[in-house]
Structure formats: structure tokens, C-alpha cells
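S.K.: Requesting a structural model of the entry that follows:
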Amino acid sequence: MKAEIIEQVEALKRGTVEIFSEQELAQRLSEAAGQGRPLRVKLGMDPTAPDIHLGHTVVLRKLRQFQDFGHKAVLIIGDYTARIGDPTGQNTTRPMLGGEQIEANARTYFEQAGRILDMSEDKLEIRYNSEWLAGLKLADVIRLTASMTVARMLERDTFELRYKKGDPIGVHEFLYPLMQGYDSVMIRSDVELGGTDQTFNNLVGRDLQRLDDQPPQIVITMPILVGLDGKDKMSKSKGNYIGVTDPPGQMFGKTMSIPDDLMDNYFTLLTDLPVERIAELTDPSRTHPKQAKVLLGK
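M.R.: Here you go, the predicted structure:
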């Protein structure tokens, strides 16, 4: 295997949790290089809220890294799946959003994602999954659901917990991972990125691509950025977030409140600093935590 492919794999591995699988990634990169084509790297975003925070940027930065290596980012705006709402990590069924709210949220997503991604036409393709999901007939939906068992759905932590507690699970929520997986089939993705909480959904995409006689996408999972409270996933609803549109002074102030023991995580996921430099900045015996936060805040 060419040295440039090995270097690319090593760079893309940085900050990831799991790659399904690393060997497949190297092989797909090598094949694409031989064919003179870019990989199609998918990231799905449901516009369920109007703002992007630093937690969202972890996976956006990885997507940008693929762009910088010459590959094509395919940003899926889940305007159709947002009507269901991703059940991941939810103890109750999400309320369904209206079309106008989804459209307004999607517009702000574009503007904010543009601060990180290369928005040029040859590097980015933007698709709405209503393009193909809205036209599905009942026979198509039955075919999709036939590829999945209830037992496998209940393997998801979210559903398993609710089932054991006797809390309701909407049948429509079972459709969510199938629809997200179907997105991968329709855009013929080579790679899908997502947080660790999206692993189940992304692996469903691999299964559906196999059923469609497509090469299964490589799934790369990224860590969930812990919020300013040092406990929970960064979330606007929990108030433990730093928004990408926060005023500079407010963003800096929030950065200074990051728990000291999370600084390694923040530097690794939100900067391109070398590993050695991060080790130096997050070692209290070499750098005071306040100095490290000032640097991160800048």
C-alpha cells in the first residue's frame, strides 16, 4: 500500500473512537485513488434545533479533514427524519417538528457549518432526505422493515431501557435508523461519520447497502464532547454548551469554565495541535490550566 494512503489513514484515525473497519478504510482510499475519484463521505444532521455548538463541530472537523484530503463531503439535511426525531438517548418519544421550523433550522445550519466546511461545489454536496423518503410507497417501507428484527432494535440502549421500564416506544421510532440507513443507499456513501451515539444507525446503513449490492460504507465514530458541567453530553437543552455563534467574549468566558480534567479532550477534538503539544498543555506540572484555557479560547 502506498505511503500516502497509510499517512492518510493515520491522520484520519486521530480523535476517533472506532472505525468499521480500518482495513476497509485503507482499501477504499486505495481503490478511490486508483480510480481517480474522491470518496463520498456522509454526515447526516437533523435540523431539530437552530444552533450548532462545539459538540457538533467535532464531527464537522473530521468531515473537513476528509475534504482537505480531496474527498467529497455529502451533508444530509434530515428534513424528513427530523419529523420523527432521533430517539437516540431519549427516555421519551420526541415531539414531531413542523415543516417551517425544520426549514428555518436548516438555513442556520448551513451558515454555521460553513465556518468549518469547505462549501465549494466540488467539495460539498448538500442533500435533503425528503428527496427520496417523501416518495416511498408502503411496499418500499415494508421492504425496509423486513430487513430488521424487533429483537435487534431492542439491542439499542435507548429502546432496551425504555422497554424494561415499561415506557412507551412509538413504532415510528423504529423507522428512524432504517431511514437514516436508507440515506446511505440513496447517496451511495463510502464513509459515514457520526458520534458514538449514532453507531447503531450508521451500521444499519452498512446492512442496507449490502442488500442493495453496494459496497458497505466505512463507519467512523467520534467521541461525544462532554459539556461545561463535566458530566453530560454538550447540549443546548442542558445549558452546558458553547455555541459557534456565541459572541467572542462569551465564548472565551465559557472556555475558561471548562473543567481542568477535560482539557485534553477539548484540545484533541477541537484543535489540530500535535499530540506532544497537547500533552504539554494539559500537564499541570508544565502548564497552568488557566494558561491552557486562554490558548484554547483564542
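
S.K.: okay, CA-based contacts and neighbour counts for the rest of this
M.R.: OK.

S.K.: Pull the distance from stretch 286-298 to the chain's centre.
M.R.: Stretch 286-298 has its C-alpha centroid displaced from the chain centroid by 28 Å (CA atoms, centre = their mean, to the nearest Å).

S.K.: what comes up buried for that stretch?
M.R.: Buried residues in stretch 286-298, counted by 16 or more other CA atoms under 10 Å: 289, 292, 293, 296.

S.K.: same question, stretch 66-85
M.R.: Using 16+ other CA under 10 Å as the test for burial, stretch 66-85 gives 66-67, 71-85.

S.K.: Among those, which ones are in helices?
M.R.: 66, 67 (DSSP state H).

S.K.: Mind checking what secondary structure the residue nearest in space to the middle of the chain has?
M.R.: The centre of the chain sits closest to residue 194, judged by CA atoms, centre = their mean, with a distance of 2.8 Å. Put simply, residue 194 is strand when judged by DSSP: H, G, I helix; E, B strand; the rest coil.

S.K.: Contact partners for it?
M.R.: By CA atoms under 8 Å, 6 or more residues apart in numbering, residue 194 lies in contact with 43, 44, 59, 202, 219, 220, 221, 222.

S.K.: now the other sequence, so there's something to compare against:
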Amino acid sequence: MSHPSDAADSPEVQADLQIVRRGVDELLVESEFARKLARSRATGVPLRIKLGLDPTAPDIHLGHTVVLNKMRQLQDLGHTVIFLIGDFTTTIGDPSGRNSTRPPLSREQIESNARTYYAQASMVLDPERTEIRYNSEWCDPLGARGLIQLASRYTVARMMERDDFTRRFKGGVPISVHEFLYPLLQGYDSVALKSDLELGGTDQKFNLLVGRELQKEYGQEPQCILTMPLLEGTDGVEKMSKSKGNYIGISEPAESMFGKLMSISDTLMWRYFTLLSFLSEAEIARLRAETENGRNPRDAKVMLASEIVARFHGQAAAQAALAAFEARFRDGAIPEDMPEVTLGGAPLGILKLLREAGLAASASEAQRNVEQGGVRVDGARIEDKSLQLTEGCYVVQVGKRKFARVTLRG
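M.R.: The predicted structure is shown next:
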């Protein structure tokens, strides 16, 4: 079906595109998506916007919400959001960005994780306007015959264009045949759902493009794809990940969330504003200009932390978290001259960490500090003296005066 070019260039469509483009890494193909938006406005039929998440862990962190926020924006523009839980594909294991095969999860693990996924995603999405689907609906019935027919629609040469497969092949690292099935099945999800636009992180670009090609093979209009940047964790280096210990979970306590957000660097703060804040781009630019002209960056960081904590815990909890933070740091900020300590051997017990970071003179002193409630990690009071900290970057406080920024390595 052809559409007049002026409809895609209309002020309404361009306004929609401006919202969609914010914080985006790539929108492919933008001209096609503009035509889809114009058609939707002309017909009143909402676009079908797909996001697939594999429930590999039970909790969602702020890194996940980068793409969820974009879904919410599209939802607010009137389009249908499909929150797809990859309960079938998780049994295969997505090799994206990995140098080795990821072990698949058991059915029990997948079901346990999936139970919490949608509830947490609904803290960002409007549940009344969200279609929740599981890809086992169409993947289970495929059977061996259907899977072979699906595999016949994509070549090995095209599959080997994927960077991680190429690196592993050249490096002599084994690639199992089942790993080729993952992008095929993710692409088939788009066929089953008749997706108009699929979202994902930059590491998912290849898989999203497979969906576009498979839709052509099945006689459908190909989906556009939108990739969002991967959010760096609190260390400002690695992407946010629970396994790296640099994450901020959306269901963790308000005080802990607030403290972690206040611990990020002033530079990283602006990236968090762009990808996580609901302030307009103009408001963020104005705030940044003010900090460059003498306003304390801490003021902006408090605004960011307060906004995000309020989103997931409510305004009262955000105000209480701010009050608790200020009570801990009466001087107005975490000390600028905080010692930087790098330790190996992660996961590392909290008592050993306190000794090796120079925050406690002995094991007994470290234990006494924990038992008396005098130890905080990223603003959260530590009560478990057997706590093990994984790889990541942490602001560790003992009492009112002792601080260290501790980087843990494996």
C-alpha cells in the first residue's frame, strides 16, 4: 500500500518521531516508520510495538527500564505494546554478546522468574494498555517439521555475519547448532505477532534484523527496529548488570536506590538523565547549563534520584530517602577526596572487605561495626555480617566519617 509522502512529513507525525527519537541509538528505517505512523493516524489503527525479554533473572533493574520507558512513550502515543516473555527461547539461551554458550535455564527457573517480570514491568508500562504474550504459544506447536521449515528461510552465511559468532568461529570457540535457532525463533516471534516495530538494546540489533527479514519471507510488511543504548552501571564502565554488582534494582528499597544514584559520577549523571528521566530535553539542557555556570551538580543529582525513587516507591518515600541521605552527609555531599580502593577475589565477604579497604582494623572491629548498624554500602545499611559482594563498584561507609569507593574484581 502506498502512502503520500506529505502525510509522513505532517507536523503530527514529525512530533511523534521527535518523541520516539529521544535517547535512541538507531531507528531503522526511519522513513518507513514515519509512513507507518502516518497510516496509523489516518486509519486509527494502532501500531503493534514488540519488546521481548527473556526471564533469565527474577528482577528488573534500571538498565531494563531504558527500553521500557521508550515502550511507555509509544504507549502514550496510542499504540499497542506487546510485552513478550521469551519462556521458550530462554530454554535455548541467547548467545548475544557472549564469547561462549550460555547454559539454558530449567523450566522451573524460567517460570519462577517470569512470575515477577511482568509485575515489575508494570511499574513502567500501563498494564491496562499492555498485551502480555509468551512465545511458547507459537514455538511449542512448531515441532521438528516446522522448525526445519523455519530454518530453511535463513542462510548460514547470513547467520555468520553476526559479530559474536564470527569472533568465536575465528577463535576456535565452539558454536552449537542450537544457538543459530535463537535469532531465528526471536525473528519468528515478530511473524507470529505481526510486529510493526521491535525494540531492543544495541546488542540485539542482529536478532531484530532477522525478524525483519523473516517477515518478508512470510509475506508480511517488515517491522522497523529501534535500538536503545545499554546503560552503564554505577561504576560508569560496564553495562548495568546484576552479575557485575553495578545495578540499581527497581524493587530494591528506596533508601538504597537513592544512595546508589547519588554515588554515580557527575558525568554519568547526564546520561542517566537522558535515558531515565521524564524531564524534557529542554529542561535537561537548561539544568546542565546551570551546573556548567556554577550550580552545584549535586542539586541536579538529587533531582534525578528523587524523580526515579518517586517513580518506583512514591513521593513520600523519595522525600524520606533524601532526608536520610542528607542526615548521613551533613557536609552536603559524599566526600570528594574519598579513598579509591581496588580489591580482588570477588565475591568478597563484607567483613574481609572492610579490613582490606582500611575501614576496620580487625575482623572483630568489622563485625562489631556491622552489628551496631554502622556499615552502609551504596547508602543501604548492612545487617548481614556474612554478606558477599560481587564484582562492581561500591561506596562503603563506616560510621559517620570513614568512606571508601571500592572496586571489586573477580
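
S.K.: Quickly note the distance from the residue nearest to the centre of the first structure to residue 123 of the first structure.
M.R.: Per CA to CA, to the nearest Å, residue 194 of the first structure is found 19 Å from residue 123 of the first structure.

S.K.: The one helix or strand residue 29 of the first structure maps to vs the second structure, average offset?
M.R.: According to DSSP states H and E, residue 29 of the first structure maps onto helix 22-35. Once fitted to the second structure, helix 22-35 of the first structure is off its aligned match by 1.0 Å on average (mean CA distance after the TM-score superposition for the first structure).

S.K.: continuing past that helix, what's the next helix or strand?
M.R.: Assigned by DSSP H and E, the successor of helix 22-35 of the first structure is strand 40-45.

S.K.: Now do that following strand and helix 22-35, the angle between them.
M.R.: Here strand 40-45 of the first structure points in a direction 120 degrees away from that of helix 22-35 (axes from the mean of the first three to the mean of the last three CA atoms, to 10 degrees).

S.K.: Strands along the stretch 101-250 of the first structure, start to end?
M.R.: For the stretch 101-250 of the first structure, strands defined by DSSP state E, counting those that start in this stretch occupy the ranges 124-128, 191-195, 218-222.

S.K.: Let's have those strands in CSV, adding distance to residue 113 of the first structure.
M.R.: Listed next are the strands of the stretch 101-250 of the first structure as CSV, based on distance: least, CA to CA, whole Å:
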stretch, distance to residue 113 of the first structure
strand 124-128, 11
strand 191-195, 15
strand 218-222, 17
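
S.K.: For residue 237 of the first structure, which of these is the nearest?
M.R.: strand 191-195 (18.0 Å; CA to CA).

S.K.: By how much does the closest one deviate from the second structure on average?
M.R.: Superposed on the second structure, strand 191-195 of the first structure shows a mean distance to its aligned partners of 0.6 Å (mean CA distance after the TM-score superposition for the first structure).

S.K.: Between strand 40-45 and that strand, find me the angle.
M.R.: 30 degrees.

S.K.: what's the matching range in the second structure for strand 191-195 of the first structure?
M.R.: Under TM-score structural alignment, the counterpart of strand 191-195 of the first structure in the second structure spans residues 197-201.

S.K.: Next: stretch 10-24 of the first structure.
M.R.: Going by TM-score structural alignment: stretch 10-24 of the first structure matches residues 18-32.

S.K.: how close does residue 75 of the second structure sit to residue 190 of the second structure?
M.R.: Distance, residue 75 of the second structure to residue 190 of the second structure, by CA to CA: 18 Å.

S.K.: er, residue 265 of the second structure actually
M.R.: From residue 265 of the second structure to residue 190 of the second structure the distance is 39 Å (CA to CA).

S.K.: what do you get for residue 311 of the second structure?
M.R.: From residue 311 of the second structure over to residue 190 of the second structure (counting by CA to CA), the distance is 31 Å.

S.K.: how far away is residue 122 of the second structure from residue 310 of the second structure?
M.R.: 15 Å.

S.K.: neighbour-wise, which of these two wins?
M.R.: More crowded of residue 122 of the second structure and residue 310, by other CA atoms under 10 Å: residue 310, with 18 against 15.

S.K.: dump the residue contacts of the more buried one.
M.R.: Contacts of residue 310 of the second structure (CA under 8 Å, 6+ apart): 316, 317, 318.

S.K.: Just among those, which is most surrounded?
M.R.: The residue in the contacts of residue 310 of the second structure with the most neighbours, by other CA under 10 Å, is residue 318 (23 neighbours).

S.K.: secondary structure class for that one?
M.R.: Criterion first, three-state DSSP; result for residue 318 of the second structure: helix.

S.K.: ok so, going back, more neighbours, residue 311 and residue 190 of the second structure?
M.R.: residue 190 (27 against 17).

S.K.: Check the burial of the residue nearest to the more buried one when sequence neighbours are not counted by counting its neighbours.
M.R.: Leaving out its chain neighbours, the residue that sits closest to residue 190 of the second structure by CA to CA, 6 or more residues apart in numbering is residue 211, at 5.7 Å. Residue 211 of the second structure: 26 surrounding residues under other CA under 10 Å.
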